[in-house]
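Colleague: this is the structure alone, sequence omitted:
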């Protein structure tokens, strides 16, 4: 079982935004506290299916990737549980 230090709470916004990773794509809008500004999230969250028009509160577990691809992230995000899903 993951220790609490490997878990984060993410607030996922009701819309995606245009962003650029390896190529132009749509990024989830994420923040960890309600008072923060939205930021582009360039990864995906394993086990989470995004549906536009809803704001989500998620508990996610983070795992380090030992040998990440050159164009990828060094952290893997895995859904622990969906705390809430609110229509916006």
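Modeller: Noted; the coordinates are in hand. Computed from a predicted structure; not experimentally measured.
Colleague: CA only for contacts and neighbour counts going forward, please
Modeller: Will do.
Colleague: where along the protein do the strands fall?
Modeller: With DSSP state E as the criterion, the chain has strands at 7-12, 17-20, 24-31, 39-41, 45-46, 54-64, 75-87.
Colleague: save those as CSV, and put in mean neighbour count too.
Modeller: Shown next, in CSV, are the strands of the chain (neighbours: other C-alpha atoms under 10 Å):
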stretch, mean neighbour count
strand 7-12, 19
strand 17-20, 13
strand 24-31, 18
strand 39-41, 16
strand 45-46, 16
strand 54-64, 18
strand 75-87, 15
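Colleague: this is the comparison structure:
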């Protein structure tokens, strides 16, 4: 959980000035991304293909939805084969 102003408000007791910000999801971590841009802090983010790239310096493509799609397709194709063999018996 990120408290707004952590990177920009020097009067806060929780103020910190990181050298690098690494994020896992730009959609949910939009506040720290905006603050790091204001403080000229480089930002690296692990992104899906539909992630917003504004204020992100380096985006690493890790399409988590594709991994779930492949796994579910494999799981359901095995389930269908078992179901068909049960029906034929």
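Modeller: Cool, got the structure. Bear in mind that the values here come from a model prediction, so they are computed numbers and not experimental data.
Colleague: now the TM-score, please.
Modeller: Taking TM-score structural alignment, normalised by the length of structure 1 as the basis, the two superposed chains have a TM-score of 0.20; 32 aligned residues with a C-alpha RMSD of 4.2 Å.
Colleague: show me the contacts for residue 85 of structure 1.
Modeller: 54, 55, 56, 57 (C-alpha atoms under 8 Å, 6 or more residues apart in numbering).
Colleague: would you check that the second one makes contact with residue 31?
Modeller: No. In this structure, residue 55 of structure 1 sits apart from residue 31 without contact. The criterion is C-alpha atoms under 8 Å, and the distance is 11.1 Å.
Colleague: anything in contact with each of those two?
Modeller: 11, 12.
Colleague: could you report the neighbour count for residue 23 of structure 2?
Modeller: Other residues near residue 23 of structure 2 come to 19 when the count uses other C-alpha atoms under 10 Å.
Colleague: how about it: what's its closest non-neighbour residue?
Modeller: Spatial nearest neighbour of residue 23 of structure 2, chain neighbours left out: residue 45 (4.6 Å); criterion: C-alpha to C-alpha, 6 or more residues apart in numbering.
Colleague: try residue 9 of structure 1
Modeller: In this structure, residue 9 of structure 1 finds its nearest non-sequential neighbour in residue 59, 4.6 Å apart by C-alpha to C-alpha, 6+ apart.
Colleague: thought that neighbour was touching residue 80?
Modeller: Yes. Using C-alpha under 8 Å, residue 59 of structure 1 makes contact with residue 80 at a distance of 5.4 Å.
Colleague: residue 23 of structure 2 touches residue 36, doesn't it?
Modeller: No. Assessed by C-alpha under 8 Å, residue 23 of structure 2 is found out of contact with residue 36, at 11.3 Å.
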